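Colleague: Prediction below, plus the sequence it came from.
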Amino acid sequence: MAIATINPTTGVTEQTFEPHDAAEIERRIALADAAYRALRLTSFTQRAEWMRAAADLIEQEVDDVARLLTLEMGKPLAQAKGETLKCAKNMRFYADNAEGFLAYEALENPAAVNASRAGARYEPLGVVLAVMPWNYPLWQVVRFAAPALMAGNTGLLKHASNVPQSALYLGSLFERAGFPDGSFATLLIGSAEVEAVLDDWRVKAVTLTGSEPAGRSVASIAGRNIKKAVLELGGSDPFIVMPSADLEKAVATAVTARTQNNGQSCIAAKRFIVHTEIYDAFTRLFTEQMAALVIGDPFDAATQVGPLATKSGRDDLAELVDDARMNGASILTGGTTPDGAGWFYPPTVIADLHDGMRLVLEEAFGPVATLYRADTREEAARIANQTTFGLSSALWTTDADDEQFFVDELDAGAVFINGMTVSYPELPFGGIKDSGYGRELAAAGIREFCNLKTVWKA
């Protein structure tokens, strides 16, 4: 895949970039390794000063940065601004909390281990490779970069090939904020070059957000090299609605949860599992509101759903819908690829699914919602857990027993009750099963790429 900005609204190639050659890749790895040896010796106070400066820069540049995100991957401009400002919030969160998260952990009773003093300390690992997707071009990267840099690690970014300008912006941001040269550098390379970079002895670990196949590939390389990996992969998150739910709020939130970021979010609700008592009412309201969404130019303030980021992504989504249609599913709204420029796909609602359809088990990465009827909470949990994914989930109920049942039973990295899944700096984020392993954000996120070193003194 060429490294290029291709406007998804028009299909026009705006700018292409030459990939880095072997010499430039080597130069950047060497620079990152040297920067690590300097950065690890700096204080948390100094790193926090630089991190807050990076947050200031991204806030000052929010309008230009948001336009860049919308140009490269098509999200509505207001959402692009929200993503940019969320990055600044995350930077400040780790600037404020990194030292506490990584504080020395003293054993309260060292005599129990025959010591006068004992405990554990967190130390950075070194250069960490980040392999990142296009759907949140800044946020996906910053939620790794902020804690990694605050811990004293350095980063190499292999971004998706269709967001090179976003990648280059991030590659310069932290240096402009004051971090040592090479602390966070972008590699303009294709997927085929990832293996050689991860094989390099100076690269100590890897984090990847992306597809399940990409995760399997990177995990196998990391495993061969005995290097730490954190994987945040696909999701087919359930959105469960029980009879006691506030139906109007549940429907309105469901529409947002399915169509945010033009439906291209790993943690977007994708499968809507509704108790039979309210299924018909939910389906009617949900379908009406999905059909009423405004599709168009993401730079237009009236637009609620823009284009998909790539032509191949739209083609893949259309294939899933067509497979369901051919196998007897009911298309309640949408479901047809529009004519004209750009990679648009309408908000789509599908019902009457069965096990022979790809949509039942595969991730729909776009504004396509699938509806399931459940007669009992046990059946709802079974449907929710039937995919190989386990990223997040949402539950709508005011019944305390139902709430506890689903918190206990759902196979997921998170359960959001009476709301949609959102990533917060304060809460750990990640999945189980084929959705990956490891955690980002909160204290867990900064500790992933640290050596927990035991210290014992007689």
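Modeller: Nice, I can see it.

Colleague: Every contact and neighbour count from this point should use C-alpha atoms.
Modeller: Will do.

Colleague: Next, the buried residues of the helix or strand containing Val218.
Modeller: Using DSSP states H and E, Val218 sits in helix 212-225. The neighbour-count check on helix 212-225 (16 or more other CA atoms under 10 Å) flags Glu212, Ala214, Gly215, Val218, Ala219, Ile221, Ala222 as buried.

Colleague: can you map out the helices along the stretch 301-450 of the chain?
Modeller: 311-326, 377-385, 400-409, 442-447 (DSSP state H, counting those that start in this stretch).

Colleague: Give me the residues contacting the longest one.
Modeller: Residues external to helix 311-326 that are found in contact with it (CA atoms under 8 Å, 6 or more residues apart in numbering): 8, 308, 331, 335-337, 343-345, 353, 357-359, 364-366.

Colleague: Recalculate using a threshold of 6 Å.
Modeller: Trp343, Met357, Leu359 (CA atoms under 6 Å, 6 or more residues apart in numbering).

Colleague: what sits up against stretch 414-433?
Modeller: Contacting residues not belonging to stretch 414-433 are listed as 90, 232, 389-396, 413, 437, 439-442 [CA under 6 Å, 6+ apart].

Colleague: can you tell me which two in those are farthest apart?
Modeller: Asn90 and Trp396 (28.0 Å; CA to CA).

Colleague: so what does the helix or strand harbouring Ala120 touch, helix or strand wise?
Modeller: Assessed by DSSP H and E, Ala120 sits inside strand 117-124. Packing contacts for strand 117-124, counted by 3 or more CA pairs under 6 Å, 6 or more residues apart in numbering; DSSP states H and E, involve strand 105-106, strand 450-457.

Colleague: hold the first one in mind and look at this next one:
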Amino acid sequence: MAIATVNPSTGETVKVFEALTDEAIDSKLTLAQQAFEQHRHTSFAQRTEWLHRAAQLLVDEKERFGKIMTLEMGKPIAAAIAEVEKSAWVCRYYADQAESILADVPIETDASRSFVRYQPLGVILAVMPWNFPFWQVFRFAAPALMAGNVGVLKHASNVPQSALAIEEIFRRAGFPEGVFQTLLIRADQVPQIVADERVKAATLTGSEAAGASLGSAAGKQIKKTVLELGGSDPFIVMASADLETAVKTAVTARMINNGQSCIAAKRFIVHDAIADEFAERLVHQYAALKLGDPLDPQTDIGPLATSTILNELHQQVQACIASGAKLLTGGDPDTVPTRSIPSLQHGTFYPPTILTDLPSDSPARQEEFFGPVALLFRVPDLDSAIQLANSTPFGLGASAWTQIETERERLINEIEAGSVFINGMVKSDPRLPFGGIKRSGYGRELGAEGIREFVNIKTVWIK
């Protein structure tokens, strides 16, 4: 895949970049290692000052950065600007909290004094996806740099301008040269970087295949990794739920980022007693969503990021219908209104789609649908809801709706996921650890747990 900005709304190739040569990669890793030897000794006060400046740059130029994201991967402009603001939030959180989170932890033992000290590891490689081009990077970089590490970024090939803009932000904020660098490289160049002795650990957000590849390469070098992979998050609605709020939230939870989010609600598991009404309301609200130019503030859903994603999603939908699933709305990209707009007729738009009555042996029950497609299931009771929720290989997040205390406790305890949100949609928050289990990955980002992933947890014993 070329490293290029291709506007998914129009299909136009905006700008093409050359991948770094092996010699250029080596030079950048040398610079990163040299930067680490200095950065590890800077004070928390100095890092805090730099990171607060980065946050302010994000806020001051949020419209500019938002437009870069929308141009490269198609998210609605309002969502892009909100993503920039959230990136500023994570910078401020770690700027203010890192020192206390990483303070020495005293422990009573047979020593005169013993404690745990957290120290940086060195150069950390981040392999990041296109769907949240700024947020995914900043939620890694803010804690990593505050801990005293330095970062090198291999961003997705379709968001190179976002990647370069992020490097620019850290440089303008005052971080010394080499503390954060963007590497415009191909995927097949990643293993050589993982194998380089100057790189001490790696983190990846992306597909199962990408995670398995990076995890395998790092495992051969005995290097720490954090992986945040796919999800097929359940959205469980029991009979006691506030149905109006649940349906409204269901639309937002599925359509966030044009449906291209690992933690988007994808499987709607609804109690029989309210399933008909839930489906009727969901179809009605889907019909009101506006597809169109993502730079138009009135647009609800923009294009999918690439034509490959569009084709794969449509194949999944068609396979479901062929297996016996019922199509409630959408399902045909040739019917989207953007087809009649000359400037958008080549855009990768997919209509909001709802499928139900999926056969129990349908492969779709085990797959992640990365786009505006909802899978609707009916269940007779809580046992069936939990069993269905846990029936996929994924375990990222889950949303559940009930007013009954005993149901709430069972859902919290029995759903196999890295997070469970009761009466709310799954979302990431700098204050809370984020990550999954099963094939959704391992390790955590954000919160205190996130900043401690890439440090040496050193035991100190003094007599």
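Modeller: Yep, that arrived. The structure displayed is predicted, hence computed values, not measured ones.

Colleague: hang on, the earlier thing: now the helices and strands packed on strand 117-124 of structure 1 as CSV including distance to Lys81 of structure 1 and mean neighbour count?
Modeller: Listed next are those as CSV, based on distance: least, CA to CA, whole Å; neighbours: other CA atoms under 10 Å:
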stretch, distance to Lys81 of structure 1, mean neighbour count
strand 105-106, 39, 14
strand 450-457, 32, 15
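
Colleague: Generate JSON lines for the helices of the stretch 301-450 of structure 1, with mean neighbour count as supplementary columns.
Modeller: As requested, the helices of the stretch 301-450 of structure 1 are exported to JSON lines (neighbours: other CA atoms under 10 Å):
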{"stretch": "helix 311-326", "mean neighbour count": "17"}
{"stretch": "helix 377-385", "mean neighbour count": "18"}
{"stretch": "helix 400-409", "mean neighbour count": "13"}
{"stretch": "helix 442-447", "mean neighbour count": "22"}
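
Colleague: Indicate which one of those is closest to Thr454 of structure 1.
Modeller: Of all the helices of the stretch 301-450 of structure 1, helix 442-447 comes closest under CA to CA, at 14.6 Å.

Colleague: Now do the contacts for the residue nearest to Ala374 of structure 2 when sequence neighbours are not counted.
Modeller: Among residues not flanking Ala374 of structure 2 along the chain, Ile354 sits closest, at 4.8 Å (CA to CA, 6 or more residues apart in numbering). Taking CA under 6 Å, 6+ apart, we find Ile354 of structure 2 in contact with Leu328, Thr329, Val373, Ala374.

Colleague: for Ser236 of structure 1, same thing?
Modeller: Ser236 of structure 1 neighbours (CA under 6 Å, 6+ apart): Lys270, Glu363.

Colleague: for the helices of the stretch 301-450 of structure 1, which one sits closest to Ala38 of structure 1?
Modeller: Among those, the nearest to Ala38 of structure 1 by CA to CA is helix 442-447 (19.0 Å).

Colleague: quick one: contacts for the residue of structure 2 positioned farthest from its centre?
Modeller: Here the centre of structure 2 is the reference, and by CA atoms, centre = their mean the most remote residue is Lys463, at 46.1 Å. Shown in contact with Lys463 of structure 2 (CA under 6 Å, 6+ apart): Ala111, Ser112.

Colleague: Quick check: it vs Ser114 of structure 2, distance?
Modeller: 9 Å (CA to CA, to the nearest Å).

Colleague: Once you drop chain neighbours, what's closest to the counterpart of Glu168 of structure 2 in structure 1?
Modeller: In structure 1, Glu168 of structure 2 lines up with Ser172, judged by TM-score structural alignment. Counting by CA to CA, 6+ apart, Ala185 is the residue found nearest to Ser172 of structure 1 once chain neighbours are left out, at 7.3 Å.

Colleague: Then Val283 of structure 2?
Modeller: Nearest to Val283 of structure 2 is Thr329, by CA to CA, 6+ apart, at 6.7 Å.

Colleague: now Ala30 of structure 1
Modeller: Per CA to CA, 6+ apart, closest to Ala30 of structure 1 is Arg202, 7.9 Å.

Colleague: repeat for Ser207 of structure 2
Modeller: Ser207 of structure 2 sits nearest to Leu229 (CA to CA, 6+ apart), 5.2 Å away.

Colleague: count of neighbours near the aligned residue in structure 1 for that neighbour?
Modeller: In structure 1, the residue paired with Leu229 of structure 2 is Leu233, using TM-score structural alignment. For Leu233 of structure 1, the count of nearby residues is 27 (other CA atoms under 10 Å).

Colleague: Return the residues in contact with Leu233 of structure 1.
Modeller: Here Leu233 of structure 1 is in contact with Thr209, Gly210, Ser211, Glu212, Ser435, Gly436 (CA under 6 Å, 6+ apart).
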